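All I have is the shape, not the residue letters:
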């Protein structure tokens, strides 16, 4: 099931996306009563997806991100795979949705794309054992861990490099039909202005989804709607104002954003 968060006629809600994308649209959204973190009812009201504005599929209290979780990406950055996961945060204010602009930060001259599989948490959880990790997942979405690479090189903490406003596009919706095993073998691609930059598979992750949930929840409680970014494959590269960047993950969808210059 594909669950989207949307706005139409001044109303914000959740809906189930149905159908397949075609040249004339093809996708529709059925509004749900309630929210996806509890039992909900389908309202029967359907609207063409083209008539709504898709918002970030969730509003996380925090985005917990993992660095250097693909060997080839670690290598292209001149690093080794760490002995334990590199964990950092992106604030809730960094989150934007599909179609929203990524604003090039004024303090950076080198901004990169990083296509990532995002895990969306469905229930409050702490100290999760590996065998229960699947139970706390609502689903998966596409993410772009936009990074001010020059700032990352010069500042020991990555708060500004990774956490600036609009640096965490998420979307277009949450796919709930995948289990961790299926989500761990998906093609992931990034294009810039239609040109392929990144292409890999989530199976290349050094540490898998369940292991990451165990590791993170040993230290902190995750809340419904929180997001885990699982790392990026090799091929990261520069973005410039005017570029259109798209992250596509097999079985989930495509997240597209345009980079703009700050006014």
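All right, it came through fine. This is a predicted model, so every value here is computed, not measured. Residues are numbered from 1 along each chain as shown.

going forward, measure contacts and count neighbours with C-alpha atoms only.
OK.

Leaving out sequence neighbours, find the closest residue to the residue of the chain most remote from its centre.
Farthest-out residue of the chain from its mean C-alpha position, per CA atoms, centre = their mean: residue 44, at 28.6 Å. With CA to CA, 6 or more residues apart in numbering as the measure, residue 30 is the residue that lies nearest to residue 44, at 6.3 Å, once sequence neighbours are left out.

Same check on residue 6?
Leaving aside its chain neighbours, residue 6 sits nearest to residue 54 (4.5 Å; criterion: CA to CA, 6+ apart).

put this beside the first:
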């Protein structure tokens, strides 16, 4: 099942994607939760009701007629792991960057989250804006002290992520958080693909293009620490909640390694087999972009 958040005719709602159409959840199940976080928290019983309703539901909106939004814009946490692919760790080592001996975690502040096809802004204060294709994981159950063996049972599903990074700000602080958290630097989507649709999340091909040039390509089986090890590790520290997001690391050929940083006008596309793709145009930040 693919859970999407989308806008049409000035209204934003959630729904289920099926056969290139998105069906509003409220039409499938009157009284259903209004957010994907709430759907995930409701658990398998609601999933089964949605699937049963889909078997008789044929209406909906064509995907081309809606605007897909960030599926979970209000996550409590967005955690990301650094240097978690063998080839990326090797390119970092060649650049003189020490490879961590343990899992290296940082926050992406949730205010960075943006939609799968929204612009990403080059900050006025950074000249080293970079891309990182990543497999995203969304938690489906409140949990703590999860064993590796049980970790998959707390996963609701997966999404495509670009861990956009301002490298000059990243290296100002050992936590990485500032360089990873600029507004708009967390595009996710295009929807949440539930775990039951993905036979093996450690056997998905991941690719990233900039302006049609293939920059990154790797199989998710090349992680140093797999998803279950990541969840086990994080859950020793904090309670994970439904809707929490995890970015599981990027592979080689990031912009800093190639000497190719993102500039206004660039278009970045990230694609993961079975999960879909996101595509974001880089725009120059102006004084008006973030007036709230």
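On my side now, so go ahead. Remember, it's a predicted structure, so these values are computed and weren't measured experimentally.

on that earlier part again, test my guess that the residue nearest to residue 44 of structure 1 contacts residue 43.
Yes: here residue 30 of structure 1 reaches residue 43: they are 7.0 Å apart, a contact under CA atoms under 8 Å.

okay, these two: which has more neighbours?
For residue 30 of structure 1 and residue 43, the more surrounded residue by other CA atoms under 10 Å is residue 30, and the numbers stand at 20 against 12.

Now check structure 2 for the residue matching residue 249 of structure 1.
For residue 249 of structure 1, the aligned position in structure 2 is residue 272, judged by TM-score structural alignment.

okay, now residue 20 of structure 2: neighbour count?
Look at residue 20 of structure 2: counted by other CA under 10 Å, it has 11 neighbours.

And residue 235 of structure 2, by the same measure?
Residue 235 of structure 2 - counted by other CA under 10 Å - has 17 other residues nearby.

wait, what's in contact with the equivalent of it over in structure 1?
Counting by TM-score structural alignment, residue 235 of structure 2 lines up with residue 217 in structure 1. Neighbouring residues of residue 217 of structure 1 by CA atoms under 8 Å, 6 or more residues apart in numbering: 125, 126, 127, 128.

and the aligned residue in structure 2 for residue 169 of structure 1, what element?
Residue 169 of structure 1 is assigned residue 187 in structure 2 as its aligned equivalent, the criterion being TM-score structural alignment. Taking DSSP states H and E as the definition, one finds residue 187 of structure 2 inside strand 186-194.

Run the chain-centre distance for that strand.
Centre-to-centre, strand 186-194 of structure 2 and its host chain are 6 Å apart (CA atoms, centre = their mean, to the nearest Å).

who's in contact with that strand?
Strand 186-194 of structure 2 is contacted by residues 1-5, 68-71, 108, 112-118, 120, 138, 156-164, 275-278, 280 when judged by CA under 8 Å, 6+ apart.

can you do 7 Å?
Defining contact as CA atoms under 7 Å, 6 or more residues apart in numbering, one finds that strand 186-194 of structure 2 is touched by 1-4, 68, 70-71, 112-116, 156-164, 275-278.

Trace the residue nearest to residue 6 of structure 1 over to structure 2, please.
Checking TM-score structural alignment: residue 54 of structure 1 goes with residue 68.

That match belongs to a helix, doesn't it?
No: under DSSP: H, G, I helix; E, B strand; the rest coil, residue 68 of structure 2 sits outside any helix and is assigned strand.

what residues are up against it?
If you count contacts by CA under 7 Å, 6+ apart, then residue 68 of structure 2 has 5, 6, 7, 115, 116, 190 around it.

one more time with 10 Å
Shown in contact with residue 68 of structure 2 (CA atoms under 10 Å, 6 or more residues apart in numbering): 4-8, 12, 14, 22, 115-118, 189-191, 278.
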